[in-house]
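Asks: turn this into a structure:
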Amino acid sequence: MRDPYPKDEMTHPMRDDTAPDGPLRPDRLSDGVRLLAPDVVMTPEGPMERYAAVVAGGAFRAVGPAARLEREHPGLTPVRLPGHVLMPGFVDAHHHLTQSFGAALAFGEPSEIFRRVWVPLEGALDEESAYVAAKLSALESLRGGFTTVADAGTRAPVDTGVVAAAAGDAGIRCVLGLVCNDADEGAGAPGKGGPAVLAAAEAHLARYEGAELIHPSLAVSVPEAATAGTLGATARLAAEAGAVVQIHVNEHLAAVERSLVRHGVRPLEYLREVGALGPQLLAAHATLVTPAELTLLADAGAAVSYNPVASAWKGNAVAPATTMAERGIRFGLGTDGTRGDAFRLADAAEFAQRLAYGLATGDSSCGAGWSWLERGGPGGADAVGLGALTGRIAAGAAADFLLVDVSGPEMRPSWDLPWELVRRGNRDQITAVFVAGRLRMWRGRPVGWDDHALVQRAAELAEEVVARAPVTRAHPTSTQARARSAAR
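Replies: Here you go, the predicted structure:
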C-alpha cells in the first residue's frame, strides 16, 4: 500500500519552520512583554480555543480572546504557537530534593525505607554533593513539567541555603522545608534542642521573606520526630507566616501502630491533640485514613499531598483521593522524589484511584480527567501555600506555565483535551517551561546553563556518597535477583 503521507509531503504544524510569522525559537520567547497566542489556553474555566496571554514582569498581565488582546495591545507582535496548549506548570506537592543520588536504591524495597536508605544517604552529603543532588532533582522536575516543588526538608548536615541555591540556580520555584525534629524518631524520647529548633524555624521563615523563587516552610519528618510542644509551636509559627508545615502522616502501618501504642490515638488524631492540625498542615501521603480522620482533615482545612507513585512503589495503601475531593479536602499531587514526570504523575493519580476504588464501586470516571490536571496545578499550589501566587493561567498570577505540543499522533484527533493530557500526555511533548515569566527549559534542555556537566558531576559524586553512606537494602538489585532466580 502506498504511503498516503510521503516524507516530502508531510506537514508538522509544530515544526519550527511552519510558524506563520517565522521559526519558533527560544529567543522569540525571551524576557520582555510578550503576547502568546497558542491554539488553546487552559484557563481556570477549562480549555479555551483562540485565547491568548500577555506576559510581563514575571506574571500574566492579561488572559482572554486573542482578537481582543491583540486590539488592546497593538504594540505587541503576537507570538503564534500553532499546535500548542498553554497550560499551568505542575506543582509537585511532596519532594525530597537531596535524595536524587539514591533514587534507584529504593526500588523493590519495603515500606519505611527512610531509616535504612534516606537518613544514611543524606547524612553522607556535604555542601557540594547536596547542591548537586538538589539541582539534579530540580532539573528532572523542570524537564517533566513541574514549575514548583515542595521540598520536605533535608537531613543533610548543610545549611538550607545550599538547597535554596540549587533550586534558584536551576530556575524552579521551591517551597523549602526546614526540618524541625527535636525527638528521636524511633523511641520518641524528647530531645534537648527544642528552643534552638524553634529559633531556627523563626529564622528560616524570615530568611526567605520576599524571595522570588524560594518560599519557606517548616517540616517534621513524622509526628513522633518532634515533641508535642514543638509540633504545636511550629504550627503556630507557620500559620502566622502564611507558610505550611510538612509532615509525613498515616503513610505506613508501622507508623500508625507506633502512634497507637505510644499515644493511644492515630497520627492525625495526635496532631489534633497537640494543636498541630489546621490549615497550615500539609500532610504527606495520608494513605491510611479512617472516615473519622477524613472528617478531621476536612474540618481543620488541612491539605494533603497525594503521592500515587510512592504508594505503588513502597506504600501500604492508596490515599482515597476521590473521596477527599468529594469531602472538600484540599490536596495536590506529589512525586515523593520517585520520578519527575508530571504527566505520568497525573496518569498514576487517576490509575491508582481506579484500581484501588473505582473498579470495586463501578466508578468508570474516577475524577473525569480534569480532576487530575486541577490537582496537579492549582490544587497543588493551594496545598503548598501558594494558591494566591501560582497554578493558574489568569491575570495577576505568576507566569509559571508550559507550552505543550499537541500536534502529534498522541493528541490527534482530539475529542477531550483534559482526558488526553492525563492519559496520553508525556514530557516529550513539552516544548517550553516558564517560571516567573522566564524561559527555563526549551525542548527538554535548560536555558542558560550546562545540564550535561551537572549530570556528569552528579554521577561522580553519587558514587562517592553512596560508597560512604551506611545504606541497608532488604532486597537485592534486579540483576542480582535475576541471577539468583536463574541459579534456582
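Asks: when you work out contacts or count neighbours from here on, use the C-alpha atoms and nothing else.
Replies: Will do.
Asks: please enumerate the helices of the stretch 251-400 of the chain.
Replies: Taking DSSP state H, counting those that start in this stretch to define them, one finds helices in the stretch 251-400 of the chain at 253-263, 267-273, 291-300, 308-314, 321-326, 342-353, 359-361, 370-376, 378-383.
Asks: touching the shortest one from outside, list them.
Replies: The reference is to helix 359-361. The contact list for helix 359-361 (C-alpha atoms under 8 Å, 6 or more residues apart in numbering) is empty.
Asks: helix or strand for Pro38, which one?
Replies: strand 34-43 (DSSP states H and E).
Asks: now do that strand: which elements does it pack against?
Replies: strand 46-49, strand 51-56, strand 79-88 (3 or more C-alpha pairs under 8 Å, 6 or more residues apart in numbering; DSSP states H and E).
Asks: what angle separates that strand from strand 79-88?
Replies: Orientation check (axes from the mean of the first three to the mean of the last three C-alpha atoms, to 10 degrees): strand 34-43 against strand 79-88 gives 40 degrees.
Asks: residues in contact with strand 34-43?
Replies: 47-56, 66, 70, 76-88, 392-394.
Asks: give the contact list for the residue nearest to Val435 when sequence neighbours are not counted.
Replies: Ranked by C-alpha to C-alpha, 6 or more residues apart in numbering and with sequence neighbours excluded, the top spatial neighbour of Val435 is Asp400, at 4.3 Å. When contacts are counted by C-alpha under 8 Å, 6+ apart, Asp400 touches Ala59, Pro88, Gly89, Thr147, Thr390, Gly391, Val433, Phe434, Val435, Ala436, Gly437.
Asks: structure for this one too, so we can compare:
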Amino acid sequence: MTVLWCGSVLLPEGWAREVRVTLADGRIVGIAAGVAPQAGDERHAVVIPGLPNLHSHAFQRAMAGLSEVRGPAGDSFWTWRDQMYRAVDRLDPEDVEAIAALAYVEMLEAGFTRVGEFHYLHHDRDGTPYADIGELSARIAAAASSTGIALTLLPVFYAHGGFGGAAPGHGQRRFINDVAGFGRLMEAAGRAIRDLPDAVLGLAPHSLRAATAEEIAAILPLTDGPIHIHVAEQMKEVEDCLAFSGARPVDYLYDHAPVDERWCLIHATHMTEAETQRLAKSGAVAGLCPITEANLGDGIFPGGRFAELGGRYGVGSDSNVRIDAAEELRLLEYSQRFSQRARNVMALAAGASTGRLLFDTALAGGTQALGAQALGSQVLGAEAGIAVGRPADLVSLDAGTPSLHGKAGNALIDGWIFAGGAPVDAVWRNGAKLVEGGRHQARAAVEAGYRRVLDKLAG
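Replies: Prediction:
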C-alpha cells in the first residue's frame, strides 16, 4: 500500500486541497481531503490522472529527426512514407522491441499512462511471416511489460496498396496479411498480451486504401474491443477515394461499416461539414495527432466545429517524432487559432479553462478509444478525476517549476499545457511508481538499447 499526500488533486467533483490518496493492488482505495500528512506519506504538489495516448507507431521513433531534409522535387507525406519504408527494411525483432521501449519510457515521462499501439509491422524483412506470426506483437508486449505502460494492442490488417484492392508495393511487404492470416495474427496477439495487467486487444483496418469494405466486414468479428482506422489524413487520399467510389473517405466508411462508439477514426483531417456532423453524432472518437499532423503537413482538423457538435476526441503521438502529452493538447488548440484567427477556440464557453476542457475531453475520448472503460476508467461520464475504485494511473506535476508558480485549480492545467517547461515529476501506473524526478526508473538501460539500434541503422 502507498499513500500520497497531495497539495492539489483533481477529483471528479473538482479540485481538492490537502488530500491523502491511498493506492493498493493497482487501484485507488482511499481519498481523504482537507487532512494533514502522516508519517510515511509521499508528498506531491499536484496530482492528476494519466492521459491515454490513443495512436502510436512505436518503431517510427527511430526516424525522428532523420526526415527533415528537403528532397529535389519537394516533400510531402508520400515522400516521407517512402523513407519510412526504407527504415522498416532494416529492423529486426530485437530492434522493434528496443525502439518501442524507449518510446514507451518517453510516453510515461510525458504523462501518458496507456498507449494504443497501431501495430502494422508483422513479418520478416522479405515479407515472410515469422515462425510465430505474432513475433513482433510479442515484442511490443515485451516493451510494454518492461516499461510498465498500459497497452491497448491494435494489430493492423493491411492487404492492398490502394483503393479497390490494388496490389501492395514492395515497401509494404512486411505489413501484408489476408483475412485468414490476420485471424491467426489476432490469436497470437491475444497470447502475447495475456499476462500484461489491464491489457486490451482491439484491431485496426489500416485505411480504406489498404483494406476493402468486404475485408473490413470479415475481420470485425475477430474482436469485441476497439476498432481504429486511418481516414482522410491527406487530400490525395480524398481525391483517390472520390475517383474510386464517388464518395469522400469518411462518408464511404460510414456507408460501408457499422461505425459506432467502439471506433476511433485517426486524423479525419479533411472532412466536409456533413462528414464532421456524421462523425460527431456517431459517438466514435476522432484520434488526433497534432504534432505528427504538423510534421507531415497533413492539414488542420476542424476541431472548433467538431467540439461545438459535441464530438469526442483524444490525442496520440503517432510517428513519435516528439512525445509530449501537453504539447499535443497545446498544438491542437493552437492549430485552431491559426485557422480561425481566434483564441481559446476549443473552450467553447465564456469563462471556461481551455486547458482543462482539452484535458478532460482527451482523457474521456482516449479512454473510450482504447477500450479502457471496462477496466474502471479515470472518467465517469463527463467527470474526469481521481476516485476510489479507479486505476492508480497518476501523474504528479512539479509545482516548483516557473510555469506552475502561483497557480491553483484549472490554472494548473493551463500552466502545464500552455506555459511551457517540463513539469511532470512522477508517474504511477497500476500503482507502481515508474517515473521519479521526471525520469523513468529503467531509462538508462532502455536508452542504451535504443542507442545500439541507432548505431546499427547508421552503420
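Asks: of the helices of the stretch 251-400 of the first structure, which is nearest Gly332 of the first structure?
Replies: Of all the helices of the stretch 251-400 of the first structure, the one in closest proximity to Gly332 of the first structure, counting by C-alpha to C-alpha, is helix 378-383 (3.7 Å).
Asks: excluding its backbone neighbours, what's nearest the equivalent of Ala199 of the second structure over in the first structure?
Replies: Ala199 of the second structure maps onto Ile214 in the first structure when the alignment is built from TM-score structural alignment. Of all residues not flanking Ile214 of the first structure in the chain, Cys174 sits nearest, at 5.1 Å (C-alpha to C-alpha, 6+ apart).
Asks: now do Val29 of the second structure
Replies: Val388 (5.1 Å).
Asks: what lines up with that neighbour in the first structure?
Replies: Match for Val388 of the second structure (TM-score structural alignment): Ala395.
Asks: related to what we said a few turns ago, now the contacts of Asp400 of the first structure as JSON lines including neighbour count and distance to Ala104 of the first structure?
Replies: Supplementary listing: those in JSON lines, determined by neighbours: other C-alpha atoms under 10 Å; distance: C-alpha to C-alpha, whole Å:
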{"residue": "Ala59", "neighbour count": "23", "distance to Ala104 of the first structure": "37"}
{"residue": "Pro88", "neighbour count": "31", "distance to Ala104 of the first structure": "29"}
{"residue": "Gly89", "neighbour count": "30", "distance to Ala104 of the first structure": "26"}
{"residue": "Thr147", "neighbour count": "31", "distance to Ala104 of the first structure": "24"}
{"residue": "Thr390", "neighbour count": "30", "distance to Ala104 of the first structure": "31"}
{"residue": "Gly391", "neighbour count": "30", "distance to Ala104 of the first structure": "30"}
{"residue": "Val433", "neighbour count": "30", "distance to Ala104 of the first structure": "26"}
{"residue": "Phe434", "neighbour count": "27", "distance to Ala104 of the first structure": "29"}
{"residue": "Val435", "neighbour count": "25", "distance to Ala104 of the first structure": "28"}
{"residue": "Ala436", "neighbour count": "24", "distance to Ala104 of the first structure": "32"}
{"residue": "Gly437", "neighbour count": "23", "distance to Ala104 of the first structure": "34"}
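Asks: burial count for Ala165 of the first structure?
Replies: The number of residues packed around Ala165 of the first structure, counting by other C-alpha atoms under 10 Å, is 15.
Asks: contact partners for it?
Replies: Tyr131.
Asks: against Ala130 of the first structure, how distant is it?
Replies: 11 Å (C-alpha to C-alpha, to the nearest Å).
Asks: one more: Glu224 of the first structure?
Replies: 26 Å.
Asks: neighbour count winner among the two?
Replies: Between Glu224 of the first structure and Ala130, counted using other C-alpha under 10 Å, the more crowded position is Ala130 (31 against 26).
Asks: the second structure: which residue goes with that one?
Replies: By TM-score structural alignment, Ala130 of the first structure lines up with Val96.
Asks: Ala458 of the first structure now?
Replies: So Ala458 of the first structure corresponds to Tyr450, using TM-score structural alignment.
Asks: any idea how far its match is from Gly437 of the second structure?
Replies: Tyr450 of the second structure is 22 Å from Gly437 of the second structure, by C-alpha to C-alpha.
Asks: which of the two has more neighbours?
Replies: Neighbours around Tyr450 of the second structure and Gly437, counted as other C-alpha under 10 Å, are more numerous at Tyr450. The numbers are 23 against 14.
Asks: can you tell me which residues contact the residue sitting nearest the centre point of the first structure?
Replies: Centre of the first structure computed as the mean C-alpha position; nearest residue by C-alpha atoms, centre = their mean is Asp92, 0.8 Å away. Applying C-alpha under 8 Å, 6+ apart, one finds that Asp92 of the first structure lies in contact with Phe146, Thr148, Val149, Ala150, Gly332, Leu333, Gly334, Thr335, Gly376, Gly380.
Asks: which one of those is nearest to Val422 of the first structure?
Replies: The nearest one, if we look at those relative to Val422 of the first structure and count by C-alpha to C-alpha, is Gly376, at 10.2 Å.
Asks: returning to that earlier point: ok, the match of Ala458 of the first structure - contacts?
Replies: Asp95, Ala98, Ile99, Leu102.
Asks: so which of those sit within helices?
Replies: Asp95, Ala98, Ile99, Leu102 (DSSP state H).
Asks: out of those, flag the one nearest to Gly297 of the second structure.
Replies: For these, the nearest to Gly297 of the second structure is Ile99 (24.4 Å; C-alpha to C-alpha).
Asks: run through the residues that contact that closest one.
Replies: Ile99 of the second structure neighbours (C-alpha under 8 Å, 6+ apart): Ala58, Phe59, Arg61, Ala62, Tyr450, Val453.
Asks: also Leu265 of the second structure?
Replies: Per C-alpha under 8 Å, 6+ apart, neighbours of Leu265 of the second structure: His228, Ile229, His230, Val231, Ala284, Val285, Ala286, Gly287.
Asks: which residue in the first structure aligns with it?
Replies: So, by TM-score structural alignment, Leu265 of the second structure is matched to Ala283.
Asks: how about that match: what's its closest non-neighbour residue?
Replies: Using C-alpha to C-alpha, 6+ apart, the closest residue to Ala283 of the first structure is Val304 (4.6 Å).
Asks: what do we get in the second structure for the one you found?
Replies: Looks like Val304 of the first structure aligns to Ala286 there (TM-score structural alignment).
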